[in-house]
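# can you look at this prediction? I've put the sequence above it.
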Amino acid sequence: MLIHICCSVDSHFFLEKLQKDFPEEKLTGFFYDPNIHPYSEYQLRLLDVKRSCNKLGIDLIEGEYDYENWLEAVRGLEKEPEKGARCEVCFDKRFTTSAKKALELGEKKITTTLLVSPLKSQEQLKRVGDEFYASHGVEFIAVDYRSGGGTQDQSRVTKEEQLYRQDYCGCIFGLTMQRDQQNRLMDEMFSPISGQTLPASIEERLEIYTQRNALEDEGKKYKIVKQKFLNYRQFNCKLISGKKELLEAYALSYSTLPRKKAQGRIEFSHNDVHFFNREEIKFITLQTYNNLTDSSYKSIKELIYNPLNFDEEQTLRATVSDSNYDLTPIIVVNEIPQTKLSIYLDAKTYQDTKEKLIIFS
C-alpha cells in the first residue's frame, strides 16, 4: 500500500495504526506536498517525516516539489476557505500523482495521512479518493482514525515522539487567511537578505530539529520545550541627511520607532555612543561596532549582508544601552553625521512562542 504523507504529526500515528490494522501489507510512504510554502517549511516537514518513517521501519519516497505547477492548478481559488474548492483541487493534484506513483510501483491500494488531520474533511477526501479509484483502478483506503478518541491518541503520540507540530496546513493562501483571522504577523514568510536566522523562524526550527536528530543518533537525551518571548521583525531602515543624501545605515535588532519616522540631530556623545535629540535614538560608528564585537567589518553594506547572529546582536545592544529591555533604535553608520537627519524605521515587536532544545548531560 502506498501512503501519501503530509507531515509527521499526522503520519506517525497514522502509520502505526496502519501497521496494526494491515499487518500483511508492505507500507511505502510517499511525501508529495508541493503546496507547502516556503521551501524551508517543506524541508522541515520532510526532515521530521524521514525520522518517523525510519523509526517505524517504513520506506519513504520523496515526490517532486513542483510548487509552480501547484500554484497554476489552484489559480483563481486563492480566497477559498479551508476545506473549500482550493483544497479539493489540491487533493486532486496530490492524489493523481500518488496514484501514478502507486501504478508505477505496482501497488493496488493508496491512502493518505490527511485523513487523520482535524483541518481536513474526511468526506471530501473519500469522495476524491473514490473518483480516482474509478479512473485509475487504484483502491483508496479511507480509514477513520480520528473518531473514538483517535485525535487524543494522536496528540499523545505527537508529544511522546517530540514531533514537529506545525500550526498551519502548509498552503500560503490558507496561512494568509489564518493569520488575518488571528491578527498575527505572517512571519513564516520573512527571510532576511542577510540570511540571519531569526527567532521563532522556520530556519531556527530547522536547525533545532536537525540537531535533535543528531542527538538521537548519538544516543543523547533531550527535550524540546516551548517558551513565550518578545519577538521582532524589521521591514526596512533608511537614513537620509538634510541634503537628501541616502546614508548607509544598519539598525540593530529590536530597534523600534512608534511612528516609523524621526527627524533631528545628534545632540551629544558619551563613550563612543552618540545620542539623537528625538525618540532616544543612539548612533555608533562601524569602528565602534567592530571594537565592541571583536569584528572586522569594512563597510555597512558588508554588515547588512552578513551580520552577527541574533544573540550576538542582543549582547551588543545590552552593552550599548546598559539594559536588557531596550527597544530604542541603535543605528550603525560609517561616520557620525553632523547634519539634520531623517530616520525611517519600520519594525514590529510582538508576543510569540518558540521552541528550545534542552540537552541532558
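All right, it came through fine.

# make it CA atoms for all contacts and neighbour counts henceforth
Fine.

# give me the contact list for stretch 19-32.
Applying Cα atoms under 8 Å, 6 or more residues apart in numbering, the external contacts of stretch 19-32 come out as 1-6, 46, 53, 58-65, 94, 98.

# for residue 258, grab the count of nearby residues.
12 (other Cα atoms under 10 Å).

# repeat for residue 237
Going by other Cα under 10 Å, the residues that sit close to residue 237 add up to 18.

# touching, it and residue 344? I think so.
Yes. Between residue 237 and residue 344 there is a contact under Cα atoms under 8 Å: 5.6 Å.

# find the centremost residue of the protein, please.
Nearest to the geometric centre of the chain sits residue 202, at 2.6 Å (Cα atoms, centre = their mean).

# residue 39 is in contact with that one, correct?
No. Residue 202 is beyond contact range of residue 39, at 9.7 Å (criterion: Cα under 8 Å).

# if I look at those two, which residues touch both of them?
Common neighbours of residue 202 and residue 39 (Cα under 8 Å, 6+ apart) do not exist.

# where do the strands sit along the chain?
2-5, 28-31, 59-62, 109-112, 139-140, 222-241, 246-247, 249-251, 261-264, 266-270, 273-276, 282-285, 330-333, 341-359 (DSSP state E).

# try it against this one:
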Amino acid sequence: MLIHICCSVDSHYFLQKLRQTLPNEPLIGYFYDPNIHPYSEYILRYNDVKRSCDKLGIDLIMGEYDYESWLSGTKGLENEPEKGKRCEYCFDFRVGNTALKAKELGEKIITTTLLMSPKKDFVQLTNALKKAVCGTDIEIYAVDFRSGGGTNEQFELAKRDKLYHQNYCGCIFGLSKQRQAQKLPLSELMSDAYARVLPGSIKERINLYDKVLQCEKNGQKFDLKRSYFLNYRLFFAVVKRDKKAICSYILSYSNFKRSGIKISIDENYHQNVNLRDGVIFIDISFYNKLTGCKFANVAELNRANFDLKTELNVRESLSGAMSQNPIIVLDEIVSGRYEIYAKNELYSDSREILITH
C-alpha cells in the first residue's frame, strides 16, 4: 500500500492504525505536498515525517516539490473557504499524483493520511481517491480513524512523541486568511535580509527539531515547552544623513510610531540621549563597549548571527528593561539632518523551547 502523507501529526497515528487493521500489508509512505508554502516549511514537515516513519520502521519516499504546477491550478480559487473548491482541487492534485506513483511502483492500494485531519472533509477526500484510481486496477483504502475518540488519541500520541504540530494547513491562501483573521503578520513569508535566524521563524523551528532528533539519537531525555512572548519584525528601515542613505543597524523591539522621522543633530550631541520619538543613536564603538564585541563597522554587525539576549541587554542598559525606544547603531554620529524611514510590528507569538534533562 502506498500512503500519501501530509504531516507527522496525522501520519503517526494513521500509520499505526493501518498496521493494526492490515497487519500483513506492507506500507510505503509518500510525502507529496507541493501545496506547502514556503519551501522551508515544506522541509520542516518532511523532516518530521521522516523522523516519524523512522520510528515506525516505514520506508518514506520524498515527492517532487512541484509548487508552480500546483499553484497554476489555483487560479480563480484563491478566495475559496476551507473545505471549498480549492481544497477539492488540492486533494485531487496530491492524491492523483499518489496514484501515478503507485502505478510506477507496482502498488495496488493507495490511501492518504489527510483522512485523519479533523479540518478536512472526509467525503471530499474519498472522492479524490476514487477519481485518482478511476480506469486503473488500483484500489483505495478510505477508513475513518477519527471517530470513536481517534482524533484525541492522535493528538495525545503526537504530543507524547514530541512531533512538530504546524499551526496552519499549508498553502499560502489558507495561511493568508488565517493570519488575517488572527490579525497577525505573515511572518512565515518573511526572511531576514542577511538570512539570520529570528525568534519564532521557520528557521528557528527547523533548528529546534534538528536538536530534537539529535537528542533522540543520543538517548538524551528532553521536553518541549511552549513559550508565549512578544515577537518583533522590522519590515523595512533606512537612515539618511543629509539626504544620503547611510549604513545602520536597528536593534530588536525598536518601535517606530511613525514611518518617517526627521532629526537634526549638532556637534554637542552625546550618545544615548533620547531624540524625537524616543530615538537613540549610538556608534559602533559604543556598541562594542556595551557588548564586548569587536565589530569593525555596522556592515559587519548586520551580517553577524542574531543574538536576542545581547540585544536585550543593550536595550536595557540604554533605555531600561522592556523598552521600545528605536535604538540605531551607526558607524559614527556626526552633525547633520537625519531622516529615518521604518516600519515594524509587535505581536503576540509562541514558540517551543527544548529542555534537556
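Received the coordinates, thanks. Worth saying up front: this structure is predicted, and the values here are computed from it rather than measured.

# and the residue nearest to the centre of the first structure, what pairs with it in the second structure?
With TM-score structural alignment as the criterion, residue 202 of the first structure lines up with residue 202 in the second structure.

# do a quick rundown of the helices in the first structure.
8-21, 39-56, 67-73, 85-105, 122-136, 150-160, 172-182, 202-217, 286-293, 300-305, 310-321 (DSSP state H).

# out of these, nearest to residue 230 of the first structure?
helix 310-321 (12.6 Å; Cα to Cα).

# next, the buried residues of the closest one.
Across helix 310-321 of the first structure, burial judged by 16 or more other Cα atoms under 10 Å covers 313, 314, 316, 317, 320.

# got a list of contacts for it?
196-199, 252-253, 273, 292-293, 323-324, 326, 330.

# repeat for stretch 76-88 of the first structure
74, 119, 120, 121, 124, 125, 128, 173, 174, 177.

# cutoff 7 Å now
74, 120, 121, 173, 174 (Cα atoms under 7 Å, 6 or more residues apart in numbering).

# and what of stretch 336-354 of the first structure?
Contacts of stretch 336-354 of the first structure (Cα under 7 Å, 6+ apart): 200, 226-242, 256-257, 260-266, 285.

# buried ones among the residues you listed?
Using 16+ other Cα under 10 Å, the buried members of the contacts of stretch 336-354 of the first structure are 200, 231-234, 237-241, 256-257, 261-266, 285.

# number of residues surrounding the closest residue to residue 263 of the first structure other than its chain neighbours?
Leaving aside its sequence neighbours, residue 263 of the first structure sits nearest to residue 342 (Cα to Cα, 6 or more residues apart in numbering; 4.5 Å). For residue 342 of the first structure, the count of nearby residues is 18 (other Cα under 10 Å).

# surely residue 277 of the first structure meets residue 265?
Yes. Using Cα atoms under 7 Å, residue 277 of the first structure is in contact with residue 265, at 5.9 Å.

# so who does the closest residue to residue 143 of the second structure other than its chain neighbours touch?
In space, and not counting its chain neighbours, residue 143 of the second structure is closest to residue 115: 7.4 Å by Cα to Cα, 6+ apart. Contact analysis of residue 115 of the second structure by Cα under 7 Å, 6+ apart lists 122, 125, 144.

# so how do I select the buried members of those residues in PyMOL?
In PyMOL, this line selects whichever of the contacts of residue 115 of the second structure come out buried by 16+ other Cα under 10 Å:
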select buried, resi 122+125
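
# ok, back up a step: please convert the strands of the first structure to a markdown table, extending it with distance to residue 211 of the first structure.
Listed next are the strands of the first structure as a markdown table, based on distance: least, Cα to Cα, whole Å:
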| stretch | distance to residue 211 of the first structure |
| --- | --- |
| strand 2-5 | 23 |
| strand 28-31 | 22 |
| strand 59-62 | 21 |
| strand 109-112 | 29 |
| strand 139-140 | 37 |
| strand 222-241 | 10 |
| strand 246-247 | 40 |
| strand 249-251 | 30 |
| strand 261-264 | 41 |
| strand 266-270 | 43 |
| strand 273-276 | 39 |
| strand 282-285 | 36 |
| strand 330-333 | 33 |
| strand 341-359 | 9 |
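
# deepest-packed of these, please.
For the strands of the first structure, the largest average neighbour count (mean count of other Cα atoms under 10 Å) is found in strand 2-5, namely a mean of 27.

# and of the buried residues of helix 310-321 of the first structure, the nearest to residue 69 of the first structure?
residue 313 (40.2 Å).

# residue in the first structure paired with residue 8 of the second structure?
Using TM-score structural alignment, residue 8 of the second structure sits opposite residue 8 in the first structure.

# quick check: closest non-adjacent residue to its match.
Residue 8 of the first structure's closest residue in space is residue 49 (Cα to Cα, 6+ apart), at 4.8 Å.

# tally of neighbours for the one you found?
Residue 49 of the first structure, neighbours per other Cα under 10 Å, totals 25.

# ditto for residue 251 of the second structure
Neighbour count of residue 251 of the second structure, defined by other Cα under 10 Å: 20.

# grab the nearest non-local neighbour of it.
Nearest to residue 251 of the second structure is residue 327, by Cα to Cα, 6+ apart, at 5.7 Å.

# and the one you found, what's its match in the first structure?
Under TM-score structural alignment, residue 327 of the second structure pairs with residue 330 in the first structure.

# distance of its match relative to residue 316 of the first structure?
10 Å (Cα to Cα, to the nearest Å).

# one step back: so what's the residue nearest to residue 251 of the second structure up against?
250, 251, 254, 279, 280, 281.

# tell me which of the residues you listed persist in the first structure.
Shared with the first structure under both residues aligned by TM-score structural alignment, their matches' Cα atoms under 7 Å, the contacts from these are 250, 251, 254, 279, 280, 281.

# any chance of those in CSV, plus distance to residue 33 of the second structure?
Listed next are these as CSV, based on distance: Cα to Cα, whole Å:
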residue, distance to residue 33 of the second structure
250, 37
251, 37
254, 38
279, 46
280, 47
281, 47
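
# closest one of those to residue 167 of the second structure?
Nearest to residue 167 of the second structure among these, with distances taken as Cα to Cα, is residue 254, at 27.2 Å.

# OK, contacts around the closest one?
Contacts of residue 254 of the second structure by Cα under 7 Å, 6+ apart are 324, 325, 326, 327.

# between the residues you listed, which sits nearest residue 353 of the second structure?
Closest to residue 353 of the second structure, out of all of the contacts of residue 254 of the second structure and judged by Cα to Cα, is residue 324, at 24.5 Å.

# spit out the contact partners of that closest one.
By Cα under 7 Å, 6+ apart, the neighbours of residue 324 of the second structure are 253, 254, 255.

# I am finished for the moment; much appreciated.
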